[in-house]
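Chemist: below: sequence and its predicted model.
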Amino acid sequence: MKTLMFYNNVQPLNKETHKNLRLEFLDKPNFAFASETNSVMIALTELPLISKHYVTAFAALGNPEAEGEQQYALACVLGMRDNENVYVGQDGEWSSPYIPAFVRRYPFVIAENEDQFTVCIDQDFPQFNDKKGEPLFSEAGEPTELLQRNIDFLQAFQRDALATQNFIATLKELDLLEQASSTMQLNSGETLQLNGLYLINEKKLNELSAEQVKNLMTQGYLGLIYAHLLSLNNFNDLMDRMAGKLNNAKPAETSAAAKQKAPAKH
């Protein structure tokens, strides 16, 4: 899982370089930028709400075969195939009631380098310009209310990310994570596999000692574990959405094939 996903041209936000930069708001939000992202990282605080609408899992970061301890990120599954998000329509509309914070923070992001945090933007975001929309900086070079709200949101996301890693560290310590084995067979014969994703092993969870379960409760983790497990019930919805995308694509594909086979007009 790439940590920056749909960010194309990340640049540090600078009050001199970007003093005239404005953010134009559309009448209807367009999430087309996330249409080719099949999973995003989520924060621990989002898990109870996200589990109502999405499948959640733990994504392996880097190469699982590489030396060193395997690292994971808590993730929301948005599609079964590479470069496909089944929650974003052709019009760029997000079709689920809750939109993950990772998506909502775009086009802003915090870059971390040796414990130094820098607010950045995706310079290629089409709604950035120097003529229309709300400014990011005041004439005095201070963040406007718009920019400050986004900075506060980024900082909260960053704090939640740390709490999420503590949660994952506890799951690893208890050896509760196992590789997902969910597959889907398409009519075309293509088999899809949830590669690189891990789930909590419910059998191992039930085998924990009373003291270990009590510790999970004290840390506030037990309810979150069950939120993740309940989210797996959304797998059928994920498959239904994918089937809907495939069915919607068929007429276009048929039309294109017909054009190729049609005889030339004289």
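Modeler: Structure received. Residues are numbered from 1 along each chain as shown.

Chemist: please count neighbours and contacts with C-alpha atoms only from this point.
Modeler: Noted.

Chemist: now for residue 138, how many residues are close by?
Modeler: 13 (other C-alpha atoms under 10 Å).

Chemist: could you find the closest non-adjacent residue to it?
Modeler: residue 144 (5.7 Å; C-alpha to C-alpha, 6 or more residues apart in numbering).

Chemist: any idea how far residue 137 is from that neighbour?
Modeler: 5 Å (C-alpha to C-alpha, to the nearest Å).

Chemist: cool, residue 70 as well?
Modeler: Noted for residue 70: a distance of 41 Å to residue 137, by C-alpha to C-alpha.

Chemist: so for the two, which residue has more residues nearby?
Modeler: More crowded of residue 70 and residue 137, by other C-alpha under 10 Å: residue 137, with 22 against 13.

Chemist: how about the secondary structure of residue 99?
Modeler: What DSSP: H, G, I helix; E, B strand; the rest coil gives for residue 99 is coil.

Chemist: right, and residue 129 touches residue 18 too?
Modeler: No: counting by C-alpha atoms under 8 Å, residue 129 does not reach residue 18; the two are 9.9 Å apart.

Chemist: could you look up the SS state of the residue nearest the centre of the chain?
Modeler: What sits nearest the mean C-alpha location of the chain, by C-alpha atoms, centre = their mean, is residue 40, with 1.7 Å. On the three-state scheme (three-state DSSP), residue 40 is labelled strand.

Chemist: what ranges do the strands span in the stretch 151-266 of the chain?
Modeler: For the stretch 151-266 of the chain, applying DSSP state E, counting those that start in this stretch gives strands covering 177-179, 183-185, 191-193, 197-200.

Chemist: of all those strands, which one is nearest residue 206?
Modeler: Closest approach to residue 206 among these (C-alpha to C-alpha): strand 197-200, 11.0 Å.

Chemist: got another one to weigh against that:
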Amino acid sequence: MPNPLIVSPKTCQGLSWFPPTDVAFAAREPLIPLHAGELANAAATMPLAVVQVDKRWRLVGVCGTAEGHNLFVRDGKWLGVYTPQWVKTWPMDIIEIGDKGVMALDRDSGVLGSGDDSGAPFFTEDGQPAAALAERLARLKANFPKQRTTEKALAALASAEVFTPWPDSVTQPLGLALKGLHMVDEKALAAVSDETFLALRRSQALPIAYALNLSLAQTHLLTRLARVNAPVGETPESLDHVFGDDDELSFDFDS
């Protein structure tokens, strides 16, 4: 978060905000942050990858094939069965200052308002989080330790040198224009020493390693979604024509 506003009664005095009413804010984000607590749901509904950001590895859901377009978002609605936690907590996050975590809002998100507009208050008169803020704060508090665990697990996998770029056999059929997507090299993982393998198990890295590779079976969803949710300027096909009676696919257009 390059331009955070620390959320507190003091820093938010005289300010309001406009909680998102849909997920249009994610429409240009092809890579959605995830944490290990989301593995089971996310890996069954989208391909996962790890990417390096500022020399740190991050777990992401791959929701598009090119920059600037999220295939899972159309008309402000999330099309997939599972909605990642990042989508539910945006534009808030927990950032670390020293040894403490504090709630912050992205100033560049476009949701900030002044206290004299129709926006929602951050806090009540007695300094407690107002309803919309309290809901996000509760989610962020629940997610934070899982995010920390995920970061440590990914660092352990990186130290074991088992990350490898997505192969051409995956990227070429997708026409993938995104760079830096990695999975786990299964041969490299099988060849690590017993000591390293135990270290990976202790750091809870193994479930992430397995989920990364298993989730690649979901890349077919990107191909299908590209046919019904093309970038602006392209004409998508009808949903019925693409999905037909395929019982393996389930998309929620009402949530």
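Modeler: Yep, it's here. Keep in mind it's a predicted model, so treat the numbers as computed, not measured.

Chemist: just name the most buried of the strands of the stretch 151-266 of the first structure.
Modeler: Mean neighbour counts were compared across those using mean count of other C-alpha atoms under 10 Å; the top stretch is strand 197-200, at a mean of 22.

Chemist: still on that earlier bit, nearest to residue 230 of the first structure, of the strands of the stretch 151-266 of the first structure?
Modeler: Between the strands of the stretch 151-266 of the first structure, strand 197-200 lies closest to residue 230 of the first structure; by C-alpha to C-alpha that is 11.0 Å.

Chemist: now for the counterpart of residue 229 of the second structure in the first structure, how many residues are close by?
Modeler: Matched across to the first structure, residue 229 of the second structure falls on residue 245, judged by TM-score structural alignment. By the measure other C-alpha under 10 Å, the count of residues near residue 245 of the first structure is 17.

Chemist: I figured residue 105 of the second structure hits residue 6, correct?
Modeler: Yes: contact criterion C-alpha under 8 Å: residue 105 of the second structure and residue 6 qualify, at 6.5 Å.

Chemist: can you tell me, leaving aside adjacent residues, what's nearest to the aligned residue in the second structure for residue 204 of the first structure?
Modeler: Counting by TM-score structural alignment, residue 204 of the first structure lines up with residue 188 in the second structure. Leaving out its chain neighbours, the residue that sits closest to residue 188 of the second structure by C-alpha to C-alpha, 6+ apart is residue 162, at 5.5 Å.

Chemist: then residue 157 of the first structure?
Modeler: residue 43 (6.9 Å).

Chemist: got the contact list for the nearest residue to residue 178 of the second structure once chain neighbours are set aside?
Modeler: With sequence-adjacent residues excluded and distances taken as C-alpha to C-alpha, 6+ apart, residue 178 of the second structure is closest to residue 66, at 5.3 Å. Residue 66 of the second structure makes contacts with 30, 176-178, as judged by C-alpha atoms under 8 Å, 6 or more residues apart in numbering.

Chemist: mapped onto the first structure, which of the residues you listed hold?
Modeler: Using both residues aligned by TM-score structural alignment, their matches' C-alpha atoms under 8 Å, the first structure keeps these contacts from the contacts of residue 66 of the second structure: 30, 176.

Chemist: what is the nearest of the contacts of residue 66 of the second structure to residue 45 of the second structure?
Modeler: Checking the contacts of residue 66 of the second structure one by one against residue 45 of the second structure (C-alpha to C-alpha), the nearest turns out to be residue 30, at 14.6 Å.

Chemist: give me the contact list for stretch 200-214 of the first structure.
Modeler: 175-178, 222, 225, 228-229.

Chemist: now residue 87 of the first structure: how far from residue 22 of the first structure?
Modeler: Counting by C-alpha to C-alpha, the gap from residue 87 of the first structure to residue 22 of the first structure is 28 Å.

Chemist: so for those two, which residue has more residues nearby?
Modeler: Using other C-alpha under 10 Å as the criterion, residue 87 of the first structure and residue 22 rank with residue 87 on top: 23 against 18.

Chemist: need the counterpart of that one in the second structure.
Modeler: Aligned counterpart of residue 87 of the first structure in the second structure: residue 72 (TM-score structural alignment).

Chemist: surely residue 112 of the first structure is within a helix?
Modeler: No: checked against three-state DSSP, residue 112 of the first structure lies outside a helix; its state is strand.

Chemist: how close does stretch 164-173 of the first structure sit to the second structure?
Modeler: Aligned to the second structure and superposed, stretch 164-173 of the first structure gives a mean residue distance of 1.4 Å (mean C-alpha distance after the TM-score superposition for the first structure).

Chemist: in that stretch, what's buried?
Modeler: For stretch 164-173 of the first structure, a neighbour-count test (16 or more other C-alpha atoms under 10 Å) marks 164-165, 167-168, 171-172 as buried.

Chemist: likewise for stretch 74-82 of the second structure?
Modeler: Buried positions in stretch 74-82 of the second structure, judged by neighbour count with 16+ other C-alpha under 10 Å: 74, 77-82.

Chemist: what's the burial count for the match of residue 204 of the first structure?
Modeler: 13.

Chemist: go on, residue 11 of the second structure?
Modeler: Quick note: residue 11 of the second structure (other C-alpha under 10 Å) scores 10 neighbours.

Chemist: so who does it touch?
Modeler: By C-alpha under 8 Å, 6+ apart, the contact list for residue 11 of the second structure reads residue 5.

Chemist: secondary structure element holding it?
Modeler: Using DSSP states H and E, residue 11 of the second structure falls within no helix or strand.

Chemist: ok, now residue 58 of the second structure?
Modeler: Using DSSP H and E, residue 58 of the second structure sits in strand 56-62.

Chemist: give the aligned range of that strand in the first structure.
Modeler: Strand 56-62 of the second structure maps onto residues 71-77 of the first structure, going by TM-score structural alignment.

Chemist: show me what the matching stretch is in contact with.
Modeler: Against stretch 71-77 of the first structure from outside (C-alpha under 8 Å, 6+ apart): 38-44, 50, 54-62, 164-165, 168.

Chemist: just the buried ones from those, in PyMOL syntax?
Modeler: Only the buried entries of those go into this PyMOL selection, using 16+ other C-alpha under 10 Å:
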select buried, resi 38+39+40+41+42+43+44+50+54+55+56+57+58+59+60+164+165+168
